[in-house]
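**Q** Quick one, what's the 3D model for this:
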Amino acid sequence: MKFGVVVFPGSNCDADCLHAIQTVTGQPAEYIWHKTGSVDGFDCIVLPGGFSYGDYLRCGAIARFSPVMRPIVEFARRGGLVIGICNGFQILTEAGLLPGALHRNKNLQFLCHDTFLRLENNTTPFTCRAAKGQVMKIPIAHGEGNYYADQETLQQLEANNQVIFRYCNPQGEVTPAANPNGSLNNIAGICNRQGNVLGMMPHPERCAEAVLGNTDGQLIFQSLLDFWQRRCG
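**A** Down below sits the predicted model:
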């Protein structure tokens, strides 16, 4: 399985993602420059965190028009695996691969700390190693992580089981106090209707090794590898 990590001007989690993927999965991973016109040869594309194009205009709005995004959109629509983390999630919404938008945090402050997530759907390629309801500790680092969608879209997300992660307390209870940024329905991550595109605000690559004091993030990368191995027989 070959991973590609996209590098935009302003990306700052690209090296973290590449290292975590190689360490956790043992699979090949390469950078993909934002001006690249093809993603042929890759099995999973990662849009990492950071501040693409300095977050000018709004988060992800300019990155949406990078040359690499056209082949990524086509790749995703053919069923290719795509994960956007933090700024990558913002880019996926701007590109129309995921519904909704990420607004400024409710307290208007940049947040950088551990959060607890409850896994709502373990049938996706990104979560197939986990148990539904499993609680994970994964850090956030964002100023615009407040997930918003209109009520019709929210209802569709819930009905189609597209909400993958919710902010919760350590006991797995989804409460207002556990919501760090004001996201509707405590949403921390969603997938598209087909389940092959995931966007999440927390950073699994920052908690994927024991040396970091937490390995909960390994689940995302291990799930992808398990899914791919089953797909390939």
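**Q** Every contact and neighbour count from this point should use C-alpha atoms.
**A** OK.
**Q** tell me, which helix in this protein spans the most residues?
**A** Longest helix of the chain, by residue count under DSSP state H: helix 218-231.
**Q** and the angle from the helix or strand encompassing Ile138 to helix 218-231?
**A** Using DSSP states H and E, Ile138 sits in strand 135-142. Strand 135-142 runs at 110 degrees relative to helix 218-231, counting by axes from the mean of the first three to the mean of the last three CA atoms, to 10 degrees.
**Q** neighbours around Ala15, how many?
**A** 16 (other CA atoms under 10 Å).
**Q** Tell me the secondary structure of it, please.
**A** helix (DSSP: H, G, I helix; E, B strand; the rest coil).
**Q** Next one: it relative to Val163, how far apart?
**A** Ala15 sits 28 Å away from Val163, taking CA to CA, to the nearest Å as the criterion.
**Q** I have a second one here; can you model it like the first so I can compare?
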Amino acid sequence: MTSYPSTRNKVSTIFQQPSKYKMNVARTWAFTDGGFRPLQCSPGLDFVISKAKKYGIHLILGLVNNWDALGGKKQYVAWAVQKGQNLTSDYDFFNNPKVKNFYKNHVKVVLTRVNKITKVAYKDDPTILSWELMNEPRCTSDLSGKTMQYWITEMTRHFKSIDKNHLLEIGLEEFYGNNRKQYYPKSLEFRTDFVSNNQIKGIDFTSIHMYPDQ
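**A** Have a look, this model is predicted:
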């Protein structure tokens, strides 16, 4: 909504409400991959961070989406195809070198951006509590789960080589793979392992996504 001056005031309203009740953490996106809503249309995300600071809100910022909304991994794969890569699956996001470099470049550009309003680089901004590698990552093309483990490991190292000031989490929903398949056999389909994935060096805390109405 910060891409448009007519709706930008909603950001202040959103942050004011939880601030009244002493709530001080909010999660939002640091991506808009393709499409017509730009990530940083002046003042964009700079504005969001500046308003969060004003109202005492600390941000968890996701860096890409597993799902198609706002581009996601599908858009990254499409960009690679446009550059001549012979890719046939959205899951190539996790193992194609060019796609991974696209993502790494996005991470670097975002982390090193200097906020035009606060004059503070994102990687140095205490308003940002944490970064999130991906919203709800899944890789059902690899039955072993190793692709996801390798991707998280590689991207965590890349992140920490640029930003050592902030916490980092993955963005998992909480599927346990083979560890606890007796509790939810369907979780095997998603090829993530909440325990193993979160034990990767550089992952600082865990999060889960709850959908009580489903």
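**Q** so what number do they get for TM-score?
**A** With the length set by TM-score structural alignment, normalised by the length of the second structure, the two chains reach a TM-score of 0.34; 132 aligned residues with a CA RMSD of 6.2 Å.
**Q** one step back: summarise which helices and strands the strand holding Ile138 of the first structure is packed against.
**A** strand 111-119 (3 or more CA pairs under 8 Å, 6 or more residues apart in numbering; DSSP states H and E).
**Q** Report the buried residues of the strand it packs on.
**A** 111, 115-119 (16 or more other CA atoms under 10 Å).
**Q** In TSV: these, plus distance to Phe89 of the first structure.
**A** Formatted as TSV, the buried residues of strand 111-119 of the first structure follow (distance: CA to CA, whole Å):
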residue	distance to Phe89 of the first structure
Leu111	16
Thr115	17
Phe116	18
Leu117	16
Arg118	18
Leu119	17
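**Q** Could you find which two of those are furthest from each other?
**A** Leu111 and Leu119 (21.5 Å; CA to CA).
**Q** which one of the buried residues of strand 111-119 of the first structure sits closest to Cys44 of the first structure?
**A** For the buried residues of strand 111-119 of the first structure, the nearest to Cys44 of the first structure is Leu119 (21.3 Å; CA to CA).
**Q** okay but the closest one is in contact with Arg166, surely?
**A** Yes. Counting by CA atoms under 8 Å, Arg166 is a contact partner of Leu119 of the first structure at 6.9 Å.
**Q** re the thing from before, sort out which one of the buried residues of strand 111-119 of the first structure lies nearest Arg231 of the first structure for me.
**A** Leu119 (22.7 Å).
**Q** how close does that closest one get to Thr23 of the first structure?
**A** Taken as CA to CA, the span from Leu119 of the first structure to Thr23 of the first structure is 23 Å.
**Q** Kindly report the same for Gly199 of the first structure.
**A** 22 Å.
**Q** These two: who's more crowded?
**A** Gly199 (28 against 15).
**Q** Which elements pack onto the host helix or strand of the more buried one?
**A** Taking DSSP H and E as the definition, Gly199 of the first structure sits inside strand 197-200. Helices and strands touching strand 197-200 of the first structure, by 3+ CA pairs under 8 Å, 6+ apart, are strand 81-85, helix 87-94, strand 187-191.
**Q** now for the ones you listed, which one comes closest to Trp33 of the first structure?
**A** Taking those one by one with CA to CA, helix 87-94 is closest: 14.3 Å.
**Q** In the closest one, which residues are buried?
**A** In helix 87-94 of the first structure, counting by 16+ other CA under 10 Å, buried: 87-94.
**Q** Which elements pack onto it?
**A** Using 3+ CA pairs under 8 Å, 6+ apart, helix 87-94 of the first structure is in contact with strand 44-47, strand 81-85, strand 101-103, strand 197-200.
**Q** out of these, nearest to Leu154 of the first structure?
**A** Nearest to Leu154 of the first structure among those is strand 101-103; the distance by CA to CA comes to 11.6 Å.
**Q** now for that closest one, which elements pack on it?
**A** Partner elements for strand 101-103 of the first structure (3+ CA pairs under 8 Å, 6+ apart): helix 87-94, strand 146-148.
**Q** The same query, at a cut-off of 6 Å, please.
**A** Packed against strand 101-103 of the first structure, as judged by 3 or more CA pairs under 6 Å, 6 or more residues apart in numbering; DSSP states H and E, are the following elements: strand 146-148.
**Q** Quick one: name whatever helix or strand follows the strand it packs on.
**A** Following strand 146-148 of the first structure in sequence, per DSSP H and E, is helix 151-159.
**Q** And for Thr153 of the first structure, the neighbour number?
**A** Thr153 of the first structure: 13 neighbours (other CA under 10 Å).
**Q** Also the one 3 residues further on?
**A** Around Gln156 of the first structure there are 13 other residues, counting by other CA under 10 Å.
**Q** Repeat that for Ile32 of the first structure.
**A** By other CA under 10 Å, neighbour count at Ile32 of the first structure equals 22.
**Q** so who does the closest residue in space to it that isn't next to it in sequence touch?
**A** Spatial nearest neighbour of Ile32 of the first structure, chain neighbours left out: Val6 (4.5 Å); criterion: CA to CA, 6 or more residues apart in numbering. Going by CA atoms under 6 Å, 6 or more residues apart in numbering, Val6 of the first structure touches 31-33, 47.
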